[in-house]
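K.L.:
Next come a sequence and a model predicted from it.
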Amino acid sequence: MRSYKAKMVEPIRLPSREERSRNLAAAGYNAFNLDAAEVYVDLLTDSGTGTMSDAQWAALVRGDEAYAGSKSFHRLAAAVDDVMGFEHVIPTHQGRGAENVLYGSLLEEGDVVLNNTHFDTTRAHVVNQGAAAVDCPVEGAWDRSAEGDFLGNFSVERARGVVDEVGAERVPVVVLTITNNSAAGQPVSMANVRATAEFAEEIDAAFVIDACRFAENAHFIRERESGFEDRTLAAVAREQLSYADAVTMSGKKDGLVNIGGFAAVRDPDLAELAKQRAILYEGFPTYGGMAGRDLEALAVGLREAVEPPYVAERVEQVATLGELLSEADVPVVAPTGGHAVYVDAGDLFPGIPPEEFPGQRLVCELYREGGVRTVELGSFAFPDADRPDYVRLALPRRTYWREHLEHVAGTAATVRERADEYAGLEIVSEPPMKELRHFTAELRPL
């Protein structure tokens, strides 16, 4: 049983199959180009698509819209300090704003950034600063047959190899993404957080945690790592962040809001640099691109995110979708992570080579067959990365019910049954920055 009930609903409609086929062609076979009204079950992302609580809606009313020094900012700063343990907070319009503010303050041309796995906007912000983004996943991170409780971990061994090659002076930042979104949403252990922090200190690099799913990661630590089963979720969540010098946060994930984010740091000098950059790109440092009402909702959401049973129910729903897909013989990464189920499109469509984007073809057919919108995180989204052609089915928080999950699984089963009928895709147009091409590029069937 869920620990909440619905107080507001939104009607949704499943367009006819003919409509869906026309919509797909008009969108250039890119689900990002579809209108939301054309989608039945939207699993494109869990970023900002969830349902806020009544306490968050109530908080909106007391938003202080003062340009500087608003009461709402101070309430957010207090929540960040209490929940995450950081004194200096620079609000931004969302997570990529936090990446811009922080990495623009830390990186220079020719630098190298190490990460367990860079996500798309993180990689793009690193590249935009003239730096190189290098992934250091553990062995088996992208192997669906691999076993392990924490396949999202950072490989210190791989990172040392990079440092030996380029020199420690060229690696000013080490990043840990929790959970590891690009590696099928797999969690990171507390032991690995500590080891990564020690490695960063050893090479005199700033240790940054991408904390957008920090509560989900803490849940996995409590469930899977010895010594944490009797700790509160809030205590585990705070400890995993205590080893970092800074965090970037998309409030649209474990902040449980529809917009907003922040960078938080320990060093007051770095905080001042980030604030000045925030003024240029985001807004005054006490609102940072957010309205006061959004600051208020985020302050409440951060506290709700570490309260049971929210996270347990959240992770359980993702696991349920994974089980339904597995029962339909759809190849998924197991065990599932905290925010999404990842389907192996390369396995589902063995006749479509990576250069013809089997993952993007799966995205298209899930929409055509059932109005389900998802996202490809393989050769189309990451053109220069050697990783499998996964498709992510990201569940919005507190939004869908089991019947929606059953519809998704039934749709995927239909696609699997017709797998031999599909050909690959080719790109017709794409933006100049290839790291972001999957957002707007258009394709056509071969």
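P.N.:
That came through fine.
K.L.:
all contacts plus neighbour counts: C-alpha atoms, from now on.
P.N.:
Will do.
K.L.:
what's around residue 396, how many residues?
P.N.:
24 (other CA atoms under 10 Å).
K.L.:
Residue 316 now?
P.N.:
Residue 316: 16 neighbours (other CA under 10 Å).
K.L.:
again, but for residue 220
P.N.:
Residues near residue 220, counting by other CA under 10 Å, number 26.
K.L.:
element containing it, please.
P.N.:
Assessed by DSSP states H and E, residue 220 sits inside helix 214-224.
K.L.:
try it against this one:
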Amino acid sequence: MVAYKSKMVESISLPPRDRRERNLEAAGYNVFNLDADEVFIDLLTDSGTGAMSDSQWAALIRGDEAYAGSRGFDRLESAVEDVMGFSHVIPAHQGRGAENVLYGTVLSEGDVVPNNTHFDTTRAHVANQGAEPVDCPVDRAFDPDASDPFKGNFSLERAREVVDDVGPERVPLVIQTITNNSAAGQPVSVENTRRVREFADEIDATFVVDACRFAENAAFVRRREEEFADREIDEIAREQLGHADAVVMSGKKDGLVNAGGFVATDDADLYERCKQRAILYEGFPTYGGMAGRDVAALAVGLREAVEEAYVTDRIDRVAAFGEMLADVGVPIYGPTGGHAVYLDAGSALSHLPAEAFPGQAFVCELYREGGVRGVELGSFAFPETDRPELVRLAVPRRTYSREHFEHVAETAATVLEKREEVVGFEIAAEPEIPELRHFTAGLEPLA
């Protein structure tokens, strides 16, 4: 049952096909370069694109814009402690700002950082400190047909191989991302988090949880991990996050806001060190690059994210979207995760080799055929990594209805019908940072 009703609407329209064709060419066949007004249904990301609740809007209007010591920060601090269990909070303008604060504080040249799977900005922040990001997914993480309940888990076996290879002194930090965005949004079990905690203790490393989608992960834990079948979502979240030394958070995901993020910890020394870097890069520690109104809305959003009605509807809505796509023959990664449906572009466009970027080709065809914007998360986004050719259709929170998702499924089915006509791409221009090339690189269709 839907857990909310609409109180505000926005008109959208599908641009004509010839205009969509011109838009693609002008964008260098990179949908990040499209104007949002030229997109009919925007599934590029679930980060900051959702609809806020009436309670959040009320908090937004009543926000305190004091530079230091605002009442909004007090409410955020209280929400983080109640919902996530951490007493120290350092706000940032968004998740990557929080990553800069934390990873810039604890990492040095030559360090090695295991993660169940690094996402793009995390990988870039680790590399930017001169450290080496190493992915440690479980064996079947990238098998789209495997039905394992926790394909997002961290592989302790792979991580121990890393430590054996480089030595524990070069591994000061271990990260676990929940849910595992780069592995198709798959959840992570609490038992796996406990084992990663033990591993971090063994090598005397700081254990960080990337908690962007912690509430969605907790909902999967309750459904799939027997120990937690009768526990409340907020209890599960606190249990899982409680094993970490710190969390890095984009409030634009399970904070249910359009801007903001934070680092949270119970480690007083780490808090003080991060706070100084935050002052340099983000702002005073009680606003951290956010407007006071956004701090207040985030405090409300964190509490709403663990409400039973909301998070159940969220998980079920994404699953229903995945079923629509599968029903029309679109190969998807299963089981569906909590924030997006991932299409198996390598299978859908099997005539295109990886070097022709089949995922990016599918993304462009979704826009060409139906004005739908998704994002490639395969060899274009993650060069020199062994990733499947996936297309992520991220679902903004509390935004689109069933009819919108039906349009996306119909569009994807049309792309499949014309698959033999779809051509691949080559890169025409790219930035210097390879981990971030998919944001701005330009492409050209292959002859």
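P.N.:
Received the coordinates, thanks. For clarity, every value in this text was computed on a predicted model and none was experimentally measured.
K.L.:
Superposed, what's their TM-score?
P.N.:
The TM-score (TM-score structural alignment, normalised by the length of the first structure) is 0.99; 446 aligned residues with a CA RMSD of 0.6 Å.
K.L.:
returning to that earlier point: just checking, what packs against the helix holding residue 220 of the first structure?
P.N.:
helix 233-242, helix 310-327 (3 or more CA pairs under 8 Å, 6 or more residues apart in numbering; DSSP states H and E).
K.L.:
Could you report the neighbour count for residue 406 of the second structure?
P.N.:
Neighbour count of residue 406 of the second structure, defined by other CA under 10 Å: 14.
K.L.:
That one: what secondary structure?
P.N.:
helix (DSSP: H, G, I helix; E, B strand; the rest coil).
K.L.:
Let me see the contact set for it.
P.N.:
Going by CA atoms under 8 Å, 6 or more residues apart in numbering, residue 406 of the second structure touches 321, 324.
K.L.:
cool, and the one 4 residues further on?
P.N.:
Counting by CA under 8 Å, 6+ apart, residue 410 of the second structure makes contact with residue 328.
K.L.:
Then the one 3 residues further on?
P.N.:
Shown here is residue 413 of the second structure, whose contacts under the criterion CA under 8 Å, 6+ apart are 325, 328-330.
K.L.:
now residue 363 of the second structure
P.N.:
By CA under 8 Å, 6+ apart, the contact list for residue 363 of the second structure reads 31, 373-376, 391.
K.L.:
Which residue in the first structure occupies the aligned position of it?
P.N.:
Under the alignment (TM-score structural alignment), residue 363 of the second structure pairs with residue 363 in the first structure.
K.L.:
Superposed on the second structure, what's the mean shift for the helix or strand hosting its match?
P.N.:
Assigned by DSSP H and E, residue 363 of the first structure belongs to helix 358-370. Superposing on the second structure and averaging over aligned pairs (mean CA distance after the TM-score superposition for the first structure), helix 358-370 of the first structure comes out at 0.3 Å.
K.L.:
measure stretch 413-422 of the first structure end to end?
P.N.:
The first residue of stretch 413-422 of the first structure is 14 Å away from its last residue (CA to CA, to the nearest Å).
K.L.:
Distance from the chain centre to that stretch, please.
P.N.:
Once both centres are worked out by CA atoms, centre = their mean, to the nearest Å, stretch 413-422 of the first structure turns out to sit 28 Å from its chain's centre.
K.L.:
next one: stretch 106-124 of the second structure
P.N.:
How far stretch 106-124 of the second structure lies from its chain's middle: 16 Å, per CA atoms, centre = their mean.
K.L.:
Stretch 175-190 of the second structure: end-to-end distance?
P.N.:
End to end - CA to CA - stretch 175-190 of the second structure spans 14 Å.
K.L.:
ugh, wrong one, I meant stretch 102-110 of the second structure
P.N.:
For stretch 102-110 of the second structure, the first-to-last residue distance is 17 Å (CA to CA).
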